[in-house]
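Novice: Quick one, fold the following:
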Amino acid sequence: MHDTLYLPQQPPQAVPVEGLSMPDPATGFARVPERVPVLLDCAPELVDVLASGPGYVAYSVFDCEGPANPAAMVAVAAVSGVAFDSEDEDTVLRGAVLVVTG
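Specialist: Below you'll find the predicted structure:
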């Protein structure tokens, strides 16, 4: 597994994989491990499973009003196949984003 934390206006940071997990292969359900809100620096109830699929899960902070995170938009688009439009406020990723790939 590879885990990368994307913080706005900072280079991507590799984070240790301990305590993180991939979506359940049978159901596709992506749970939120206890470590995720710590890495995203938010309350557990604010963690959003942004996208998940076979081999990846991306977490963000629900309804974050922080700065745009273009590096996270590129990373999530690469694993999910869903493009983000930096001109569309409804699709811009903001704040911290954690991408876990397997």
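Novice: all contacts plus neighbour counts: C-alpha atoms, from now on.
Specialist: Will do.
Novice: helices or strands up against the lengthiest helix in the chain?
Specialist: Ranked by number of residues, the top helix in the chain under DSSP state H is helix 70-80. The helices and strands touching helix 70-80, judged by 3 or more C-alpha pairs under 8 Å, 6 or more residues apart in numbering; DSSP states H and E, are strand 47-53, strand 56-61, strand 97-101.
Novice: So which bits of the last one are buried?
Specialist: Spelled out, it's strand 97-101. 97-101 (16 or more other C-alpha atoms under 10 Å).
Novice: which residues touch it?
Specialist: 1-7, 20-22, 36, 39-40, 55-61, 72, 75-76 (C-alpha atoms under 8 Å, 6 or more residues apart in numbering).
Novice: Pull out the buried members of those residues.
Specialist: Here, 16+ other C-alpha under 10 Å leaves 3-7, 20-22, 36, 40, 55-61, 72, 75-76 buried among the contacts of strand 97-101.
Novice: Here is the second sequence; please produce its structure so I can put it next to the first one:
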Amino acid sequence: MYATLYVPQQPPQLITTQGLVLPDAITKLVSIPERVPLLLNCAPGLVDILASDTGYVAYSIFDHEGQINHSAMVALSELTGVRFGYDEDETLCGTILIVQE
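Specialist: As a prediction, this is how the structure comes out:
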């Protein structure tokens, strides 16, 4: 398992997976470990799950209106097959954390 932190206008950062988990293999339920809001620099109640499946989970800050995160949009598109555009409803903004197998 590995984790990548995508901060707008910075290169992606591989981070340690200590304290991070993938969705449950049977139920596919996703938890939000205590470390996630610390990495995203937000309150625990603002963590949003962008996408998940048995092999990955992507977290962001709910309704964040910061800088567009181009590198996270590319990475998440490649991982999920979902294409992101540049209108308000299709862009990813702020810090994104992707944990995957």
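Novice: Overlay the chains and give the TM-score.
Specialist: Laid over one another, the chains give 0.98 as their TM-score (TM-score structural alignment, normalised by the length of the second structure), with 101 aligned residues with a C-alpha RMSD of 0.6 Å.
Novice: hmm, back to that, outside of the longest helix of the first structure, which residues touch it?
Specialist: 6-8, 12, 51-53, 56, 58, 82-84, 86, 92-93, 97, 99.
Novice: angle of that helix against strand 56-61?
Specialist: With axes from the mean of the first three to the mean of the last three C-alpha atoms, to 10 degrees defining the directions, helix 70-80 of the first structure sits at 150 degrees from strand 56-61.
Novice: Tell me the gap between helix 70-80 of the first structure and the middle of its chain.
Specialist: In terms of C-alpha atoms, centre = their mean, to the nearest Å, the centre of helix 70-80 of the first structure is found 9 Å from the chain centre.
Novice: repeat for stretch 88-101 of the second structure
Specialist: Centre-to-centre, stretch 88-101 of the second structure and its host chain are 5 Å apart (C-alpha atoms, centre = their mean).
Novice: Kindly report the same for stretch 14-24 of the first structure.
Specialist: That offset, for stretch 14-24 of the first structure, works out to 12 Å (C-alpha atoms, centre = their mean).
Novice: contact partners of it?
Specialist: For stretch 14-24 of the first structure, using C-alpha under 8 Å, 6+ apart, the contacting residues are 1-5, 29-31, 33-36, 52-57, 100-102.
Novice: Kindly recompute the last result at 7 Å.
Specialist: Identification of contacts with stretch 14-24 of the first structure by C-alpha atoms under 7 Å, 6 or more residues apart in numbering yields 1-5, 29-31, 33, 35, 55-57.
Novice: mind listing what's buried in it?
Specialist: Buried residues in stretch 14-24 of the first structure (16+ other C-alpha under 10 Å): 20-23.
Novice: List just the nearest of the residues you listed to Glu65 of the first structure.
Specialist: Using C-alpha to C-alpha, Leu20 is the member of the buried residues of stretch 14-24 of the first structure that lies nearest Glu65 of the first structure, at 25.4 Å.
Novice: So that closest one belongs to a helix, correct?
Specialist: No - using DSSP: H, G, I helix; E, B strand; the rest coil, the assignment for Leu20 of the first structure is coil, not a helix.
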